[in-house]
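J.: Could you work out the structure for the sequence below:
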Amino acid sequence: MAAPALSQPSRLPITPEWRGTAERVAQAGVPLEDLAPNAPDSHTVQPGDTLWGISGLFLKSAWRWPELWGMNLQQIRNPHLIYPGQVLVLEKIDGRATLRVANGEIGLPTNTVKLSPRVRSSLLDNGAIAAIPVHLIGPFLNEAVVFDNNVLDSAPRVVSAQEGRVMMGRGDTAYVRGDLAGARDFRLFRQLVPLTDPVTREVLGYEGRYVGTAEFVRAGETQLASAGGSGALVPDTFRITSTRMEVVVGDRLSPVPMQELVAYVPRAPSAPVDGRIVGIYGDGLRAGQNQIVSINKGRRDGMERGHVLALWRAGKATTDTTGARREALQLPDEKHGTLFVFRTFERVSYALILGVQEPVRAGDRFTQP
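T.: So this is what the prediction gives:
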């Protein structure tokens, strides 16, 4: 299958910062010591590969993807336009490494490797591979939401179910009261959970417990007693379209926001970062790879979608028993994982754990990579 031209424009933006990094690397390549220990001589791009995965295949740090791009800036005009079937060839000259796309080669080189194990990801609309495993964060773009403490108090609410049911599932009818403000598609949330800073104990926001989605079916009305009615209010009618848990009376509705096109491009923060994990999304006390956590840094702290962060394991207190007398020691913290920020609010952000050696808990520290 022929690949589209590499110079084809992409809808995903390339910032001056990323292009500057790539251009600096393009002038001389990267030092051999920056290559991954087992970097292959070539790699055939497979459906399900990501820029993150390919960067980790060739370089020691996967978040340094602009350097991978810069290793082949002439052929890869846009890093988002790398396609399955293309063969990336690693060349080493005078202590530096560059990457090129093989042209006119038939079949796979004998030293071609696949990312294994690897996480499957969706291709972009034009067939190019994605920057990260997009399907892992896709469901959370509407689900992981931080509210002000009073937002849902005045939101439309489920007041009854059909035929006196206590719980509702997909396809069931729910009756709703409240100002819909012209919206037709809604998310359903339960009680708000405060997100508390592990250090300052300050409440940073309130996480809505996601229940599902519902669509507007029919508007309510007021039955007039003089017209033979009871004079009671008739609520709006909704149909439950999806559920993460059963819908119950009292659940609140929030309009589904417009889905924006987002370039999820891994990169390091431009300034030093030192923060803490606020909590594990859901009901867990610990989290591992591919799970979601909330962190105590948001837009006001300079946190942006695409930022990569390093997770640290706290050093343990121990005792030196090798000397003439016993002395207390504090072992240093050690890096043991990587976070990828995919959604930001004013004081809180959500991040995907891309890799970790030990379980992550609330209060764990993170920094710039």
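J.: make it CA atoms for all contacts and neighbour counts henceforth
T.: OK.
J.: Tell me which stretches of the stretch 151-300 of the chain form strands.
T.: Assigned by DSSP state E, counting those that start in this stretch, the strands in the stretch 151-300 of the chain fall at 157-161, 167-168, 173-177, 185-196, 203-218, 221-222, 233-234, 236-243, 247-248, 252-255, 274-280, 292-295.
J.: and this one, so I can compare the two:
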Amino acid sequence: MLRHLKPLALASLSLALLAPAPTPAAPRDGGDRLRMVPGRHLPYEYVVKKGDTLWDIAARFLKNPWQWPEIWERNSYITNPDLIYPGDLLVFDQRDGMLKLKVVRAGPQARALPLEAIPTVRAELILPFLNRPGIATDEELKHLPYVLASKDARVIFGQHDVVYARGFDADAAQRYDVVRLGPELVDPGSRRVLGHRLDHLGVAEVLDDGPVRRLRIVEAYQEIRPGDRLLPQPARTGLHFMPRAPAQAVNGVLFAAEQSVNELGQGAVGIINLGTQAGVEPGQVLTVYRSGRRIDDPVTGKPVVLPEEAIGTVMVFRPFARVSYVLVMDSIQAIRLGDSVRSPAAGERQARLER
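T.: Purely as a prediction, here's the structure:
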């Protein structure tokens, strides 16, 4: 019995991620630019299982997993194309020269317990980076309220202490992350400071109103001091995102990592020198390129730079003003700090993985 249609998405995360999918590009040269993974024969069926991710399912079918939204665009009868559940049956087939997808699910008797939609990626890889303050620019920090003092003239504060703070605006929040300026993030090309990592010191709740307010420190991970900044905690709305290519041309560098490493593998988190000011959004997928080596031509003796190579794929999952956290989705060799990132081109993932 055919099962009722049901849509695809990221399970609720503790930070809102909103990324509407852009209108997909039209097929080029009259053909279908979507391609199945080599060795798959149509029609191809797959039953979604608990533990699956959207990226893994897309990579199971498509040479370019980031083209998944184009599949959904071809199914106009699906009203919310960003939710897939364990037990859903995915059927890939080809009609009129176009790759098509049908999503069907079992009747209510097959769902004894409520199910959560499958995540885009393994949540444990990115949740630590969504649950902490992250990165801020100098301009942003200037406008944040800050810890002023305590009533007993102490200069070190901890959990349960009540402190005074100032610098609040009219629509101030009730709960804040207490942060301190961390290391600079410097653009490798321009040498401009793109922002600062923020050390997460604790959490504080506002007790009253006024230009100078009392706050209680409800969590303390490090010593808190006068001058430490207060960053409003984001609303935990659990919105969804879908992997896709950027609508605009994107060209940047992966220049930092969240750990003290120079090389990144699949599942690692890095930082690129592009953020919301450059139009970067959660869910956008970028190709990582390694510059070619410089050698001496064995015939002419003159220096030659070998062509660059595509070596991996990253996905933006948390953008800031000038930088973004990215997750390494796949790679054929270790990704190094200094490798470039650009908008993907159709077919390049096939070329990387089939060499």
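J.: which of the strands of the stretch 151-300 of the first structure sits most buried?
T.: strand 292-295 (a mean of 26; mean count of other C-alpha atoms under 10 Å).
J.: Which stretch of the second structure is that one matched to in the alignment?
T.: Residues 269-272 of the second structure are matched to strand 292-295 of the first structure when aligned by TM-score structural alignment.
J.: Return the mean post-superposition distance for that stretch against the first structure.
T.: By mean C-alpha distance after the TM-score superposition for the first structure, the fitted stretch 269-272 of the second structure averages 2.3 Å away from its aligned residues in the first structure.
J.: returning to what we had before: would you convert the strands of the stretch 151-300 of the first structure into a markdown table that also reports distance to residue 335 of the first structure?
T.: Formatted as a markdown table, these follow (distance: least, C-alpha to C-alpha, whole Å):
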| stretch | distance to residue 335 of the first structure |
| --- | --- |
| strand 157-161 | 45 |
| strand 167-168 | 45 |
| strand 173-177 | 49 |
| strand 185-196 | 24 |
| strand 203-218 | 26 |
| strand 221-222 | 60 |
| strand 233-234 | 58 |
| strand 236-243 | 37 |
| strand 247-248 | 41 |
| strand 252-255 | 39 |
| strand 274-280 | 13 |
| strand 292-295 | 17 |
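J.: Contacts for the match of strand 292-295 of the first structure next, please.
T.: Applying C-alpha atoms under 8 Å, 6 or more residues apart in numbering, the contact partners of stretch 269-272 of the second structure are 126, 252-258, 264, 323-328, 341.
J.: Most widely separated two among the residues you listed?
T.: 126 and 252 (21.3 Å; C-alpha to C-alpha).
J.: Distance from stretch 166-174 of the second structure to the middle of the chain?
T.: 29 Å (C-alpha atoms, centre = their mean, to the nearest Å).
J.: got the end-to-end distance for it?
T.: 13 Å (C-alpha to C-alpha, to the nearest Å).
J.: Go through it and flag the buried ones.
T.: Buried residues in stretch 166-174 of the second structure, counting neighbours by 16 or more other C-alpha atoms under 10 Å, are found at 166-168.
J.: Which residue is the nearest non-sequential neighbour of the counterpart of residue 183 of the first structure in the second structure?
T.: Aligning on TM-score structural alignment places residue 183 of the first structure opposite residue 173 in the second structure. Of all residues not flanking residue 173 of the second structure in the chain, residue 232 sits nearest, at 6.0 Å (C-alpha to C-alpha, 6 or more residues apart in numbering).
J.: and the gap between the one you found and residue 266 of the second structure?
T.: 32 Å.
J.: just residue 55 of the second structure next, same as before
T.: Look at residue 55 of the second structure and residue 266 of the second structure: by C-alpha to C-alpha, they are 13 Å apart.
J.: same thing with residue 66 of the second structure?
T.: 16 Å.
J.: Tell me which of those two has more neighbours.
T.: residue 66 (25 against 17; other C-alpha atoms under 10 Å).
J.: What's the local residue count around residue 164 of the first structure?
T.: What residue 164 of the first structure shows, counting by other C-alpha under 10 Å, is a neighbour count of 7.
J.: Likewise for residue 260 of the first structure?
T.: Around residue 260 of the first structure there are 7 residues (other C-alpha under 10 Å).
J.: Over to the one 5 residues further on?
T.: In terms of burial, residue 265 of the first structure registers 25 neighbours under the definition other C-alpha under 10 Å.
J.: any idea what it aligns with in the second structure?
T.: In the second structure, residue 265 of the first structure lands on residue 242 (TM-score structural alignment).
J.: who touches the equivalent of residue 126 of the second structure over in the first structure in this structure?
T.: By TM-score structural alignment, residue 126 of the second structure lines up with residue 137 in the first structure. Going by C-alpha under 8 Å, 6+ apart, residue 137 of the first structure touches 342, 352.
J.: Distance of residue 137 of the first structure relative to residue 305 of the first structure?
T.: Counting by C-alpha to C-alpha - residue 137 of the first structure and residue 305 of the first structure are separated by 12 Å.
J.: if we can go back for a sec, residues in contact with the residue in the first structure that the residue nearest to residue 173 of the second structure lines up against?
T.: Alignment note (TM-score structural alignment): residue 232 of the second structure maps to residue 255 of the first structure. Residue 255 of the first structure is in contact with 183-187, counting by C-alpha under 8 Å, 6+ apart.
J.: between those, which is nearest residue 36 of the first structure?
T.: residue 187 (43.7 Å).
J.: thought that closest one was touching residue 214?
T.: Yes - using C-alpha atoms under 8 Å, residue 187 of the first structure is in contact with residue 214, at 6.4 Å.
J.: So which bits of the longest helix along the first structure are buried?
T.: Secondary structure of the first structure per DSSP state H: the longest helix is helix 16-28. Residues 18-19, 21-23, 25-26, 28 are the ones in helix 16-28 of the first structure that count as buried (16+ other C-alpha under 10 Å).
J.: of these, closest to residue 88 of the first structure?
T.: Among the buried residues of helix 16-28 of the first structure, and counting by C-alpha to C-alpha, the member closest to residue 88 of the first structure is residue 26, at 15.5 Å.
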